[in-house]
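Novice: here is my input, please return the structure:
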Amino acid sequence: MTELAGMLDEAAEGFGGLVRAVEPDQWRLPTPCPDFTALGVVEHVVESLIQYADLADAKRFDPELTVGLAGADVFAAYRAAAVRAVGVWSREEVLAAEHSLPWGPMPGRAVLGYLVLEHVVHGWDLATATGQESPFGDALVQAADGIARGLSEQDLRQPYMFAVPVRVPGDAPLLDRLVGFLGRRPSTVD
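Specialist: Now for the predicted structure:
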């Protein structure tokens, strides 16, 4: 397993722990990501895991894929998608390949980096909405921050991606600075 694949595995474990701890009455809570409830965040991450695993395994990406988990075992659905994606994206030939996406070709390592970033940011969304602590270690957050800041503004700020940055104090925790960079308003912001 490459270092980047190990990061996805770590991020998936942390995100899965958050999902497992959500109380049944919390699934409809709003999150800092304005498009999603707590359940909607998990459905979105599961969709991404399925889409990108299909991309690597079957050379197809369905941008219209929707996952509905209301009434389902949300943790089991997340875990199944995560295990599959981590397995697929741990293969060196998948990372080394260029993958055809609807918006253009993307190197495998960039796809995997995006999955890591998505887990950390949406994990923060889910933790914030449900009153949990972030499970992500400093090294993983630092890697996700590097991935985010390595993306072009055009890629970051396109519709349905990330909002304009929120100013966060320079001495705030790195996770707060990362989510602020991606348009969220952490508690360290007045």
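
Novice: drop to CA atoms for contacts and neighbour counts, all remaining ones
Specialist: Will do.

Novice: three-state assignment of residue 99?
Specialist: The three-state label for residue 99, taken from DSSP: H, G, I helix; E, B strand; the rest coil, comes out as strand.

Novice: tell me the contacts of it?
Specialist: With contact set as Cα atoms under 8 Å, 6 or more residues apart in numbering, residue 99 has these partners: 55, 56, 59, 105, 106, 107, 108.

Novice: and which of those residues is nearest residue 180?
Specialist: Closest to residue 180 out of those is residue 106 (25.7 Å), distances taken as Cα to Cα.

Novice: from residue 14, how far out is residue 127?
Specialist: Distance, residue 127 to residue 14, using Cα to Cα, to the nearest Å: 10 Å.

Novice: and for comparison, fold this next one:
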Amino acid sequence: MMLYRALVVDSWGQPVRKHRGASFSHDGSGHGCGGTAKSEIAAQQCGHLAGTGQFPPVFGRQIGRRAPVGLVVMALLTIFMVIALDLNSIASLGGAVALLIFSTITAAHFKTYRETHASLIVLIVAVVAALGTLVVFALTTLADEPKTAIAFVVILAAALLLEFIWKSVRNRGRPRSASSGQPGSR
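Specialist: Next up is the predicted model:
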């Protein structure tokens, strides 16, 4: 009998060790454990982000003491995408969004690269590679799939609009501090 340990990371990035026989599935069989663990982590993250003000507070609430609102909203959006788009379009959107996220995170890392001791050259290469791939992807795949291109633009515009609206609503009730205009303040 071979013993092994699986390393799982909880929603706050802390390692959680599970031994053989321990399961994340509801029935203890170990089947489908990835989906159950991921949905539980997603639910915890929605609650945490709602608690910190990154998401609206409603995303931290639960429907019927069981289903987190944030998870239900994501499930409904996923169902809508599955109905509205074909599998190739969904895969293309996933790739485009991932490239955009990688580029944004790496670009944001430029502010703190000295503190994190990151290589500036590696960051530059990473941003150029990710954005270059996104441009090539947009010129080839999205040009051949106008429905996917429209969906990408709509998703991006909706995300930016919702972020702008949420930040303005969230900050409306907060007093402005003297440091709010200073660099490095949030």
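
Novice: give me the TM-score for these two chains.
Specialist: Superposed pair, TM-score by TM-score structural alignment, normalised by the length of the second structure: 0.29. Supporting alignment: 83 aligned residues with a Cα RMSD of 4.9 Å.

Novice: ok so, going back, okay, residue 127 and residue 14 of the first structure: which has more neighbours?
Specialist: residue 127 (22 against 19; other Cα atoms under 10 Å).

Novice: is it correct that that one is in contact with residue 20?
Specialist: No - counting by Cα atoms under 8 Å, residue 127 of the first structure sits too far from residue 20 to count as a contact (11.4 Å).

Novice: and the next helix or strand past the helix or strand containing residue 124 of the first structure?
Specialist: Element membership of residue 124 of the first structure, judged by DSSP states H and E, is helix 108-130. Next along the chain after helix 108-130 of the first structure, taking DSSP H and E as the criterion, comes helix 138-150.

Novice: elements contacting that following helix?
Specialist: Judged by 3 or more Cα pairs under 8 Å, 6 or more residues apart in numbering; DSSP states H and E, helix 138-150 of the first structure is in contact with helix 3-21, helix 108-130, helix 174-181.

Novice: quick one: closest of the ones you listed to residue 49 of the first structure.
Specialist: Across these, closest to residue 49 of the first structure is helix 108-130 (Cα to Cα), at 7.6 Å.

Novice: which other helices and strands contact that closest one?
Specialist: Other helices and strands packing on helix 108-130 of the first structure, by 3+ Cα pairs under 8 Å, 6+ apart, are helix 3-21, helix 38-58, helix 92-96, helix 138-150.

Novice: I'd like those helices written out as CSV, with distance to residue 118 of the first structure added.
Specialist: Formatted as CSV, these follow (distance: least, Cα to Cα, whole Å):
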stretch, distance to residue 118 of the first structure
helix 3-21, 9
helix 38-58, 7
helix 92-96, 17
helix 138-150, 9
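
Novice: quick one, which of those helices gets closest to residue 181 of the first structure.
Specialist: Here helix 138-150 is closest among these (Cα to Cα), at 8.4 Å.

Novice: mind listing what's buried in the helix or strand just after that closest one?
Specialist: As assigned by DSSP H and E, the chain's next helix or strand after helix 138-150 of the first structure is helix 153-156. By 16 or more other Cα atoms under 10 Å, the buried positions in helix 153-156 of the first structure come out as residue 156.

Novice: equivalent analysis for stretch 99-114 of the second structure, please.
Specialist: Neighbour-count burial for stretch 99-114 of the second structure [16+ other Cα under 10 Å]: 99, 100, 102, 103, 106, 109.

Novice: one more: stretch 149-159 of the second structure?
Specialist: Quick answer for stretch 149-159 of the second structure (16+ other Cα under 10 Å): 149, 151, 152.

Novice: okay if I get those residues as JSON lines plus distance to residue 125 of the second structure?
Specialist: Output for these, formatted as JSON lines (distance: Cα to Cα, whole Å):
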{"residue": "149", "distance to residue 125 of the second structure": "26"}
{"residue": "151", "distance to residue 125 of the second structure": "29"}
{"residue": "152", "distance to residue 125 of the second structure": "25"}
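
Novice: got those as JSON lines, with distance to residue 160 of the second structure and secondary structure columns?
Specialist: Conversion of these to JSON lines gives the following (distance: Cα to Cα, whole Å; DSSP: H, G, I helix; E, B strand; the rest coil):
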{"residue": "149", "distance to residue 160 of the second structure": "17", "secondary structure": "helix"}
{"residue": "151", "distance to residue 160 of the second structure": "14", "secondary structure": "helix"}
{"residue": "152", "distance to residue 160 of the second structure": "12", "secondary structure": "helix"}
